[in-house]
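Visitor: give me coordinates for this.
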Amino acid sequence: MTDATPPGSRTPLELPLYGASWSEAMRRFFLKYSTFRGRASRSEFWWWALTAFVATSALRTLSDLNVDRDPLGPFDAVMITDPWGAVLGVLQLAVFIPSFAVSWRRLHDVDRSGTWTFINFIPILGTIVYVIMTAGRPRPAGARFD
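Guide: Here you go, the predicted structure:
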């Protein structure tokens, strides 16, 4: 979309930053920690989604590599002996609200109510619909959420 920001200046946090770099997207993600009003561009949303996926995958892999299994236990009991699972838990807790907020704002940019985020609770089909909606082009009518 267009905004009235002069060349060479920063886009205000209240407006979506189209074509955001990874560092700009991460900066805005954390600065708008609990902001549910306004809009988020595709790049702001998808850079965060990619970063979260990579970080979570790496921490889960590290955690899985450090789990001791008791082969003699009745249900192959798992005893966690490493800190990676705890680090993953803390990370997921720390980014829960901002992840929810950036998702909410992304849906605003495609002119949808943020409540569509809850469609993720419908297994498989809900997630497919959610991904299609968040991948959509920005719509001028989404400015009503600013």
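
Visitor: C-alpha from now on. contacts and neighbour counts both.
Guide: OK.

Visitor: and the residue nearest to Gly38 when sequence neighbours are not counted, how many neighbours does it have?
Guide: Closest residue to Gly38 apart from its sequence neighbours, by C-alpha to C-alpha, 6 or more residues apart in numbering: Asp146 at 4.1 Å. By the criterion of other C-alpha atoms under 10 Å, Asp146 has 14 neighbours.

Visitor: my guess is Asp146 meets Phe36, correct?
Guide: No. Asp146 is beyond contact range of Phe36, at 9.9 Å (criterion: C-alpha atoms under 8 Å).

Visitor: residues contacting Ser23?
Guide: If a contact means C-alpha atoms under 8 Å, 6 or more residues apart in numbering, then Ser23 has no contacts.

Visitor: next, the second sequence, to be compared with the first:
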Amino acid sequence: MDWYLKVLKNYVGFEGRARRKEYWMFVLINVIISIVLTIVETSTDIAPFLTVLYSLFILLPSLAVTVRRLHDTGRSGWWVLISLIPLIGSIVLLVFTCLDSEEGDNQYGTNPKLVSH
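Guide: Take a look at the predicted model:
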């Protein structure tokens, strides 16, 4: 949960780098929350108000952590736009987010693996 809160606190931080663990823990908790909200909405027969509200709330932090994750692999944050290409773009972005950190420092900052928490 610390990784999730760390991303939320840095919700407009597009500079720097994000480790794989930070990114994927954030994604995992997002998926869990979305599933719980969907179950609550379907079991109570209410409109998908909670899911839409949560999606809007989490949009900026998700974008920021994805850009920082791309920075960690040595890529520009603009690569996030590749996801606009149907199917292929999402697959390419998935591969980029799964890649290991670039060794040492890069133009986006120091390697977050080397920084103690």
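
Visitor: follow-up on the earlier one: measure the residue nearest to Gly38 of structure 1 to Arg105 of structure 1 for me?
Guide: As judged by C-alpha to C-alpha, to the nearest Å, Asp146 of structure 1 and Arg105 of structure 1 stand 9 Å apart.

Visitor: contact partners for the residue mapped onto Asp72 of structure 2 from structure 1?
Guide: Aligning on TM-score structural alignment places Asp72 of structure 2 opposite Asp109 in structure 1. Shown in contact with Asp109 of structure 1 (C-alpha under 8 Å, 6+ apart): Pro16, Gly38, Arg39, Ala40, Ser41, Pro138, Arg139, Pro140, Gly142, Ala143.

Visitor: also Tyr54 of structure 2?
Guide: Ser34.

Visitor: tell me which element it falls in.
Guide: Assigning secondary structure by DSSP states H and E places Tyr54 of structure 2 in helix 49-72.

Visitor: what range does the very next helix or strand once past that helix cover in structure 1?
Guide: Per DSSP H and E, the first helix or strand lying C-terminal to helix 49-72 of structure 2 is helix 88-98. Aligned by TM-score structural alignment, helix 88-98 of structure 2 corresponds to residues 125-135 of structure 1.

Visitor: quick check: buried residues in that stretch?
Guide: Neighbour counts over stretch 125-135 of structure 1 (16 or more other C-alpha atoms under 10 Å) mark Gly126, Thr127, Tyr130, Met133, Thr134, Ala135 as buried.

Visitor: and what of stretch 70-80 of structure 2?
Guide: By 16+ other C-alpha under 10 Å, the buried positions in stretch 70-80 of structure 2 come out as Leu70, His71, Asp72, Thr73, Gly74, Arg75, Gly77, Trp79, Val80.

Visitor: now do stretch 32-47 of structure 1
Guide: 32-33, 35-47.

Visitor: those in helices, which ones?
Guide: Among the buried residues of stretch 32-47 of structure 1, the members falling in helices (DSSP state H) are Arg42, Ser43, Glu44, Phe45, Trp46, Trp47.

Visitor: which of the contacts of Asp109 of structure 1 lies closest to Gly85 of structure 1?
Guide: Here the nearest of the contacts of Asp109 of structure 1 to Gly85 of structure 1, counting by C-alpha to C-alpha, is Ala40; it sits at 30.5 Å.
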